[in-house]
Structures are given as structure tokens and as C-alpha cells.
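Enquirer: Give me coordinates for this.
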Amino acid sequence: MTTPSGAHPDEPHRQGLAQRLNGLRAGVLGANDGIVSTAAVVVGVAGATSEVAPVLVAGMAALVGGAVSMALGEYVSVSSQRDSEHALIEKERRELAEAPDAEFTELVGLYEARGLSTETATRVATELTASDALKAHLSVELNIDADDVVSPWTAAFASAVAFTVGALLPLLTILLLPVEGRVAATFAAVLLALAVTGYVAAWIGGARRGRAVVRMVVGGALALGATYVVGSLFGGLAA
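Expert: Sure, this is the predicted structure:
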């Protein structure tokens, strides 16, 4: 698929957009979850004990369990979306085969609803139907591109990898630094990483980046603070 004439290079006219955005979305969400959930676990355990082994075991369990959970969740979710899109595509293909005239009239009406005159809408519908009737109907009626249906495997893989990468940051930080400063350093590393992922997520979605960064940092700080307090309380009780 070629880029349309006159298209701006920074606008999403190219084929595979749904695949790329789906992978990016899953990756960013996976990284966020990996950072926050694993950091919350290791900080909580570090609040309860100064020993390294419990922190390592808890952190690795959080990393592996979280990565598998994220991958499965993405796979199931995107598989459902893909199945729905395939069902809609088959339904439209069947309707075109059984009632082409009615479908053509519907296509003309849809273009008229978008502001085209009857003459222009008819001409556009005629040309697009001659080129690829199914593609024309899917695009206008359902906003689906039959060649760009999202892949559950792409989403699952991106989510699992991103979760693992995100989880490694707090895990390695708290394990490699001295006991005296490991919690504070983990807080700092996690909040900085969340600021970056919040910025990237906003950039992908075209949202306000400052607001997204603040949401991520504040949410992460609350999660870490809460688990550290809980860990400290239970650690004190156990002692």
C-alpha cells in the first residue's frame, strides 16, 4: 500500500497502523505495570526486612507472574477483538454477495451523511465499489481495514517483554544498592521511569504530556508509599 499523494509524513496513512499502535500501546502499558507492580512488591518486602534473599524471591515471583499475566490478558483481549472484526468482515462479505444493490445504496447514503451531494456520493461509491467493494464498505461502515486486523500474538509478546524490562528496573536497583539507600534510590528510579513512560504514552495517543506525566508519577508514588508502610508495619510486628 503506497502513501497517498499529498499525505504528511507524520500522519498515520501507512498500512499496518493498527498493528503498530496496538504493539506500542501494549508495550507502554506493560512497562508501566512492570515498573509499578514489581517496585511495590520489592519496596514492601524491603520495608519488612533488610535481607536480600526475600526481596529477590518476591521480586522474581512478581516479575515472572506479572509478565505471564500481562501476556495472557493481552492475548485474550486482542483475540476477542480480532474475532469480532473477522465476524464483521465475513458478515459484510456475505451481504455484498446476497444484496449488492442494497449495499451500494447504503454506501451512497453513508457518503451523503458525511456531507457529499447525492451525485458526488454516487460517483465515489461507484468508483470504490469497482475497485474493492468489501474494502469500501468496511472502511465507511465499520472503520475496519481487512488487511490491518490486530494480532493477539504481537500484543502479548510486546506486553510480556515490556513488563519484564520495566520490572527489572526496580528489582535491580533495590538488589544492587546498599541496604541504607536502596529504598530511596528505588523510589527515585521508579518515579523517573514512570515520568518517561507517561510522556511516551501521551505522545503515542496525542494527549497532553504534562498531565500524563503527573498522573503516572503521583500514582506510582502513592503505590510505593503504601506498600512500604505496610511492609514496615508487618516487619515490625514480626520482629
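Enquirer: rest of the way, CA atoms for contacts and neighbours
Expert: OK.
Enquirer: quick one: secondary structure of the closest residue in space to residue 73 that isn't next to it in sequence?
Expert: Take residue 73 and drop its neighbours on the chain: the residue closest to it by C-alpha to C-alpha, 6 or more residues apart in numbering is residue 156, 7.7 Å away. Classification of residue 156 by DSSP: H, G, I helix; E, B strand; the rest coil places it in helix.
Enquirer: Touching, residue 156 and residue 71? I think so.
Expert: Yes: using C-alpha atoms under 8 Å, residue 156 makes contact with residue 71 at a distance of 4.2 Å.
Enquirer: rewinding a little: what is the neighbour count of the residue nearest to residue 73?
Expert: If you count neighbours by other C-alpha atoms under 10 Å, residue 156 ends up with 27.
Enquirer: nearest residue to residue 76 other than its sequence neighbours?
Expert: What sits nearest to residue 76 in space, not counting adjacent residues and going by C-alpha to C-alpha, 6+ apart, is residue 152, at 7.4 Å.
Enquirer: and for comparison, fold this next one:
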Amino acid sequence: MTEPTHAEAHEGALGSRLNWLRAAVLGANDGIVSTAGLVVGVAGATDDRSVLLTAGLAGLLAGSMSMAAGEYVSVSTQRDSEKAALALERRELSEEPEAELDELTELLEDRGLSEEVAREAAVQLTERDALKAHARVELGIDPDELTNPWHAAWASFLAFTVGALLPLLAIVLPPVSWRLPVTVASVLVALAGTGWSSARLGSAAPGRAVLRNVAGGALAMGVTYAVGALLGAAGV
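Expert: Sure thing, here's the model as predicted:
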């Protein structure tokens, strides 16, 4: 009798990967919507290709840098908090090892182990690596895989850039008469894709997510185009 294979990712690794994928999808979505709104708004005021390209590139660079900076600051704060929590746990283990062992036992009991089994598991985990045991069970932190702000910043930068390139290329490459319909159609299709992807990553029904995404993108483009057209007609 052969043993069943187990190819599933561990919970921590799976959760980490899903978080990165979700961040990438949302970053690309932001790039699509913000850049599409910008270039469509400018297209409402002018059909000058160089103006559209300049506006689109400016929006792409500003948005991607803003996303990267925001992610770096946010994840750096999270990493600092994780380090502070680990430092406090390290000090408590040094000063009150027995109390910490009791605490780990109680935490394992709360997860469904009997008192005897929880105590034995706590002792073995403490003997192997007390800090890692408390970090994972008590704090939900893996000391060997703390969040990396540079990874988050680059991921956000690239995701936003990839998303922003779609409406930028769609507005400058086609002939003048085709620019707006090509841009609107490609953006709505891309938003349907990111909405579906975000829903699947969250194990939710994709229908509503796709509808919200497409409706939001269409509204953003409609509003910015109307404003651009009004400003262009007024000669602003």
C-alpha cells in the first residue's frame, strides 16, 4: 500500500504567497484604473499623441513610485513591530523561562491539545528553539522570514507599472479614431481579469468582484473624459 503524496504548501508559505499575489493583482489594478482615467481624461481635451504620451508616462512614474514608497514605509513599520515583539519575547524567555513555558502550554491547549500532550509539546519545542516556538505559536511570526520592505516596494512598483502600460499603449498606438474605443475596451477586459483573479485568490465568487471592478473603471474613465472634454471645449 503506497503512502499518499502531500504536495500542498504549508499554511504559512501558502498565506505568504497569497498575500504577495493579492498585492500584485491590486497593484496592477490600481495602475490600470489610475492611468486609464488620466489618459482618457487628457484624450477628452486633446488628440495630440505627444501630450497623451507625456501625461501617461508622468502618471505611470508618479503612481509606481508612490506605490513603492507607500509599501516600503508600511512594510518597514510592520518589520519594526515584528523585531520589537521578538526582542520582548527573547527577554521574557531569558528572565522568566518557566512562566513562558506555562504560557506556551496554555496556547497549545487553546489549539485543541490535551494538557498532557500540550505540556510535552511545549517542552520539546522549547528545547529545540524556544524563541521560534513562541514567535510562531504566540505571535504568528516566523523569525526566519520577516517581512522585507524592499521586496514589497519592488513588487508594488512592477505591478503598478505593468498595469499602467496597458492603457498607456492603448491610447497612443492606435489611429486617432480608434484610440478611445480601443483603450476603453482593453481596460475593461483587463479589469474583468483582475477582478476575477482577486476573487479567486480570496476564494470568493468572481461575479460581483468582476462587476465592481469593471463598473468602477468605467465610471472613472467616464468622469475624467467628461471633465477633459469640458475643459478642452472651454479652451483650458
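Enquirer: Quantify their similarity with the TM-score.
Expert: Superposed pair, TM-score by TM-score structural alignment, normalised by the length of the second structure: 0.92. Supporting alignment: 234 aligned residues with a C-alpha RMSD of 2.0 Å.
Enquirer: that older thread, to which residue of the second structure is the residue nearest to residue 76 of the first structure aligned?
Expert: Matched to the second structure by TM-score structural alignment, residue 152 of the first structure sits across from residue 149.
Enquirer: Next up, the contacts around the residue nearest to residue 76 of the first structure.
Expert: Taking C-alpha atoms under 8 Å, 6 or more residues apart in numbering, we find residue 152 of the first structure in contact with 74, 75, 76, 77, 78, 79, 82.
Enquirer: Now do the same for residue 91 of the second structure: its match in the first structure.
Expert: So residue 91 of the second structure corresponds to residue 94, using TM-score structural alignment.
Enquirer: secondary structure element for its match?
Expert: Following DSSP states H and E, one finds residue 94 of the first structure within helix 52-98.
Enquirer: can you pull out the helices in the second structure?
Expert: For the second structure, helices defined by DSSP state H occupy the ranges 11-45, 49-95, 97-110, 115-134, 149-172, 176-201, 206-233.
Enquirer: can you count the residues close to the aligned residue in the first structure for residue 178 of the second structure?
Expert: Residue 178 of the second structure maps onto residue 181 in the first structure, with residues paired by TM-score structural alignment. Residue 181 of the first structure has 10 neighbours, counted by other C-alpha under 10 Å.
Enquirer: Residue 35 of the second structure now?
Expert: For residue 35 of the second structure, using other C-alpha under 10 Å, the count is 29.
Enquirer: can you check residue 127 of the first structure too?
Expert: Neighbours of residue 127 of the first structure under the rule other C-alpha under 10 Å: 12.
Enquirer: Okay, it and residue 107 of the first structure: tell me how far apart.
Expert: Distance, residue 127 of the first structure to residue 107 of the first structure, by C-alpha to C-alpha, to the nearest Å: 12 Å.
Enquirer: returning to that earlier point: ok, the match of residue 152 of the first structure to residue 18 of the second structure distance?
Expert: 17 Å.
Enquirer: Name the nearest residue to the residue nearest the centre of the first structure, sequence neighbours excluded.
Expert: Against the mean C-alpha coordinate of the first structure, by C-alpha atoms, centre = their mean, the closest residue is residue 25 at 2.4 Å. Counting by C-alpha to C-alpha, 6+ apart, residue 25 of the first structure lies nearest to residue 201, which is 7.4 Å off, once chain neighbours are set aside.
Enquirer: Spit out the contact partners of that neighbour.
Expert: 25, 28, 212.
Enquirer: The second one -> the second structure?
Expert: The criterion is TM-score structural alignment: under it, residue 28 of the first structure has residue 25 as its aligned partner in the second structure.
Enquirer: wait, doesn't its match sit right on residue 197?
Expert: Yes: contact criterion C-alpha under 8 Å: residue 25 of the second structure and residue 197 qualify, at 7.2 Å.
Enquirer: Pick out whichever of the two has more residues nearby.
Expert: Taking other C-alpha under 10 Å, residue 25 of the second structure and residue 197 do not tie; residue 25 has more neighbours (23 against 20).
Enquirer: I'd like the distance between the more buried one and residue 145 of the second structure.
Expert: Relative to residue 145 of the second structure, and taking C-alpha to C-alpha, residue 25 of the second structure is found at 22 Å.
Enquirer: Please apply the same query to residue 221 of the second structure.
Expert: Counting by C-alpha to C-alpha, the separation of residue 221 of the second structure from residue 145 of the second structure is 41 Å.
Enquirer: ok, these two, which is more surrounded?
Expert: residue 221 (24 against 9).
Enquirer: could you list every residue that touches the aligned partner of the more buried one in the first structure?
Expert: The equivalent of residue 221 of the second structure in the first structure is residue 224 (alignment by TM-score structural alignment). Residues in contact with residue 224 of the first structure (C-alpha under 8 Å, 6+ apart) are 36, 39, 40, 43, 44, 187.
Enquirer: Spatially, what comes nearest to the second one if we skip its sequence neighbours?
Expert: Meaning residue 39 of the first structure. Closest residue to residue 39 of the first structure apart from its sequence neighbours, by C-alpha to C-alpha, 6+ apart: residue 170 at 5.2 Å.
Enquirer: Just give me the match in the second structure for the one you found.
Expert: Residue 170 of the first structure maps onto residue 167 in the second structure, by TM-score structural alignment.
Enquirer: So what's the residue count around its match?
Expert: If you count neighbours by other C-alpha under 10 Å, residue 167 of the second structure ends up with 29.
Enquirer: isn't it right up against residue 189?
Expert: No: taking contacts as C-alpha under 8 Å, residue 167 of the second structure lies outside contact range of residue 189: 11.3 Å.
Enquirer: so what's in contact with the two at the same time?
Expert: With C-alpha under 8 Å, 6+ apart, residue 167 of the second structure and residue 189 have no common neighbours.
Enquirer: rewinding a little: can you tell me how far the match of residue 91 of the second structure is from residue 105 of the first structure?
Expert: In terms of C-alpha to C-alpha, residue 94 of the first structure sits 16 Å off from residue 105 of the first structure.
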